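1. Mind looking at a prediction? Sequence and model below.
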Amino acid sequence: MSNEIAGAQTPQVQGKFLGIVVCFILGNGSLFAWNSMLTIEDYYVALFPDYHPTRVLTLVYQPFAFAITCIMAYYEAKMNTRRRNLAGFSLFFIGSFALIILDIATKGRGGLGVFVGVCIISAIFGTADANCQGALVGDLSLMCPEFIQSFLSGLAASGALTSALRLITKAAFENSKDGLRIGAILFFSVTCLFELLCLLLYKFVFPKLPIVKYYRSKAAAEGSKTVASDLAAAGLGTEQHGQAEEDPQICKRLSTKELLVENVDYAFDIYLIYVLTLSIFPGFLSEDTGSHSLGTWYALVLIAMYNVWDLIGRYLPLIPCITLTSRKGMTCAILARFLFIPAFYFTAKYGDQGYMILLTSLLGLSNGYLTVCVLVEAPRGYKGPEQNALGNVLVVCLLGGIFSGVVLDWLWLIGKGW
């Protein structure tokens, strides 16, 4: 009897480690192209000195990411999750390749026309993000918590990895002719290959893992319509799904509005995390921290420190004794982060680069830690279709916070002249 029970539990653990690794890589890929664009900000600042590229590109990216995610979250129950993710990674690959072609075709010249082209590609990245991030967070929310944690860590790792690559390429080509440009082209060549890897992993590897098939079959049995395409790709039938559709008791689920009402504090929390973070990172760190002994390396070091500590913060919830599970505790911690605003203002005005690096590290650490705490805790206790829907809703709030933060970031320019 015990052997039968152990055998029945096998699909829940078979392929789990590989699944965690793939989720980490997919998290990387969901932001790798966009972080690449942000991380070569020194090249774009040199190429478009009059257009505030670090702020404008983010401002172009976010409305597309936010608006399309809102639409997809509204129709989440009827959306084909597999097609969303494949479309997203394809757009990331195409956009990265287009940046290389644009730079080669214009021979690294600046100007308004080229900047508009870069902005269009930024909008493509926003569209890709809307497809991937909401779909993956929703999909992984109905699986084991380790998957969503690994995916969120991958999101942060993309920033750390792109920062590390940028520092390497800058050091390698700094003294060569057109060093910034060569480094940027090499950077996006790596990005193209990485996005292609993510596309292939999601299409051919992830859906065939036993643990993934187990959770998706379970979600289908609970009435989920979003996993049918993934189950078909894994070679499974949808008989359970058909049975679920015939059973109104199984199909009964909370509406998106009801889920939002029940989790309004989590939605508010994730929104506030990113309002604060994006009102400082990357625009303020890139343009408003003054001149220091690190020279042109200063902004890159700050962005790298943020990304590294953001990644570290996303692994801290794996330690049970320091995991924040209290809903009120999360809200209090998130509200306390707004003390970063006066701290950054006075440090930029009166402090030296050491204090600014410390503050930036704390900003990243708290951002990563609190993001994982919220997105792991919120879906607990719901059925698969509800977890998917709630994951999509929370990503809408996350992107809404990013968009609001990007707009508020412009307030740092008041009194400085544009």
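-> The structure has been received and is ready for your questions.
2. can we go C-alpha only for contacts and neighbour counts from here?
-> Will do.
3. got a list of what the spatially most central residue of the chain touches?
-> The residue lying closest to the centre of the chain (C-alpha atoms, centre = their mean) is residue 155, at 4.6 Å. Each residue near residue 155 by C-alpha atoms under 8 Å, 6 or more residues apart in numbering is listed here: 24, 27-32.
4. From the residues you listed, pick the one nearest residue 327.
-> Proximity of the contacts of residue 155 to residue 327 (C-alpha to C-alpha) peaks at residue 27, which lies at 25.4 Å.
5. State the three-state secondary structure for that closest one.
-> Judged by DSSP: H, G, I helix; E, B strand; the rest coil, the three-state class of residue 27 is helix.
6. Could you check how many residues crowd around it?
-> As a burial measure, residue 27 scores 27 neighbours (other C-alpha atoms under 10 Å).
7. got it, and residue 303?
-> Neighbours of residue 303 (other C-alpha under 10 Å): 24.
8. now residue 354
-> 10.
9. Output the contacting helices and strands for the host helix or strand of it.
-> Here residue 354 sits within helix 353-377, counting by DSSP states H and E. When contacts are defined as 3 or more C-alpha pairs under 8 Å, 6 or more residues apart in numbering; DSSP states H and E, helix 353-377 sits against helix 145-173, helix 264-278, helix 298-315, helix 327-336, helix 340-350.
10. Can you name every helix or strand that the last one contacts?
-> What it means is helix 340-350. When contacts are defined as 3+ C-alpha pairs under 8 Å, 6+ apart, helix 340-350 packs onto helix 353-377.
11. Can you check what angle separates the helix it packs on from helix 298-315?
-> Relative orientation of helix 353-377 and helix 298-315, computed by axes from the mean of the first three to the mean of the last three C-alpha atoms, to 10 degrees: 30 degrees.
12. Structure two is appended below for comparative analysis:
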Amino acid sequence: MLELPDINVESNMGRAPSKFEITPNNECWFVYSIYFLLGIGFLLPWNAFITAIDYFDQQYPSYHTDRVFSVFYMLPNLCSLLLLVKLVAQHVLPYTRVMGGFLLFLCALLSVPVAHALEESGHLSKPGSFALICFGCLLNGVADGMVQGSLFGEAAQLPVAVMQELCQAAT
């Protein structure tokens, strides 16, 4: 099992280590593992949309799906992050923001099979199913702004190693 190195207080010019430099007693890397999994969790839904671009190009050949998905993801992501910083962060608990974001991720990912099923059954046209998938990308962007903003804000209050795990998972 890997262990974090002990902090050498002498190398810090005789000063006591700050709360960010002290590594907590963390048997089995539990906290680090949780933040690593959370980082994978907020990266995975967008990767699911963007790596299936060949499928979407085949299903919707007249649309530029990679460009459309990027716009439907990035703009809501930025807007939700700005709203989170300016308005929501003071009134909604981080747990609620993270759980709400992951529920939105679930809805975003379910938009693809639901759109496909509705199109196959004749209840939705091809442009309608593409619009539903674009709405899923929009939900994905909103959720990503909520979850990333909340998780990075929470991890910033913990020791540096926790932030490192979150960043490693998000790359």
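-> Perfect, I can see it now. Remember, it's a predicted structure, so these values are computed and weren't measured experimentally.
13. thinking again about what came up before, distance to residue 264 of structure 1 for the contacts of residue 155 of structure 1 - can I get that in TSV?
-> Below are these laid out as TSV (distance: C-alpha to C-alpha, whole Å):
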residue	distance to residue 264 of structure 1
24	28
27	25
28	28
29	29
30	26
31	26
32	30
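14. give the contact list for residue 115 of structure 1.
-> For residue 115 of structure 1, the contacting residues are residue 48, by C-alpha under 8 Å, 6+ apart.
15. Would you check the span in structure 1 matched by the helix ranked longest in structure 2?
-> Taking DSSP state H as the criterion, structure 2 has its longest helix at helix 126-155. Mapping helix 126-155 of structure 2 onto structure 1 (TM-score structural alignment) gives residues 111-140.
16. What does residue 26 of structure 2 correspond to in structure 1?
-> Using TM-score structural alignment, the equivalent of residue 26 of structure 2 in structure 1 is residue 14.
17. wait, its match sits on residue 210?
-> Yes. The pair residue 14 of structure 1 and residue 210 passes the contact test of C-alpha atoms under 8 Å, sitting 5.6 Å apart.
18. Check whether residue 268 of structure 1 really touches residue 397, as I assumed.
-> Yes. Residue 268 of structure 1 lies in contact with residue 397 (C-alpha under 8 Å); the separation is 7.4 Å.
19. thinking again about what came up before, matching residues in structure 2 for the helix holding residue 354 of structure 1?
-> Aligned by TM-score structural alignment, helix 353-377 of structure 1 falls on no residue of structure 2.
20. Report the angle between that helix and helix 145-173.
-> Using the same axes, to 10 degrees: helix 353-377 of structure 1 against helix 145-173 is 150 degrees.
21. right, and the helix or strand after helix 353-377 of structure 1?
-> Using DSSP H and E, the helix or strand that follows helix 353-377 of structure 1 towards the C-terminus is helix 384-409.
22. Nearest to residue 244 of structure 1, out of the helices and strands packed on helix 353-377 of structure 1?
-> helix 145-173 (24.5 Å).
23. Return the residues in contact with the equivalent of residue 109 of structure 2 over in structure 1.
-> Correspondence of residue 109 of structure 2 to structure 1, assessed by TM-score structural alignment: residue 96. Taking C-alpha under 8 Å, 6+ apart, we find residue 96 of structure 1 in contact with 33, 188-189, 191-192.
24. do the same with residue 133 of structure 2
-> Counted by C-alpha under 8 Å, 6+ apart, residue 133 of structure 2 has contacts 108, 111-112, 115.
25. how far away is it from residue 98 of structure 2?
-> 23 Å (C-alpha to C-alpha, to the nearest Å).
26. cool, and residue 141 of structure 2?
-> For residue 141 of structure 2, the distance to residue 98 of structure 2 - C-alpha to C-alpha - is 14 Å.
27. Neighbour count: those two, which is higher?
-> Neighbours per residue, other C-alpha under 10 Å: of residue 141 of structure 2 and residue 98, the larger number sits with residue 141, 31 against 22.
28. Test my guess that the more buried one contacts residue 70.
-> No. The pair residue 141 of structure 2 / residue 70 is not scored as a contact, 9.3 Å apart, by C-alpha under 8 Å.
29. which residue in structure 1 lines up with residue 54 of structure 2?
-> Counting by TM-score structural alignment, residue 54 of structure 2 lines up with residue 42 in structure 1.
30. What's the local residue count around that match?
-> Residue 42 of structure 1: 22 surrounding residues under other C-alpha under 10 Å.
31. Could you say which helix or strand holds it?
-> Per DSSP H and E: helix 41-47 holds residue 42 of structure 1.
32. Give me the residues contacting the next helix-or-strand element following that helix.
-> Heading C-terminal from helix 41-47 of structure 1, the first helix or strand you meet, by DSSP H and E, is helix 53-74. Identification of contacts with helix 53-74 of structure 1 by C-alpha under 8 Å, 6+ apart yields 38, 41, 44-45, 79, 118-119, 122-131, 134, 256, 282-283, 286, 389, 392-393, 395-396, 399-400, 402-403, 406-407, 409-410.
33. Which ChimeraX command selects the buried ones in those?
-> ChimeraX command restricting these to the buried ones, with burial defined by 16 or more other C-alpha atoms under 10 Å:
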select :38,41,44,45,79,118,119,122,123,124,125,126,127,128,129,130,131,134,256,282,283,286,389,392,393,395,396,399,400,402,403,406,407,409,410
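34. give the contact list for residue 57 of structure 2.
-> 63-65.
35. re the thing from before, check the gap between the match of residue 54 of structure 2 and residue 164 of structure 1 for me.
-> Counting by C-alpha to C-alpha, the gap between residue 42 of structure 1 and residue 164 of structure 1 amounts to 14 Å.
36. Structure 2: matching residues for stretch 57-64 of structure 1?
-> On structure 2, the counterpart of stretch 57-64 of structure 1 by TM-score structural alignment is residues 69-76.
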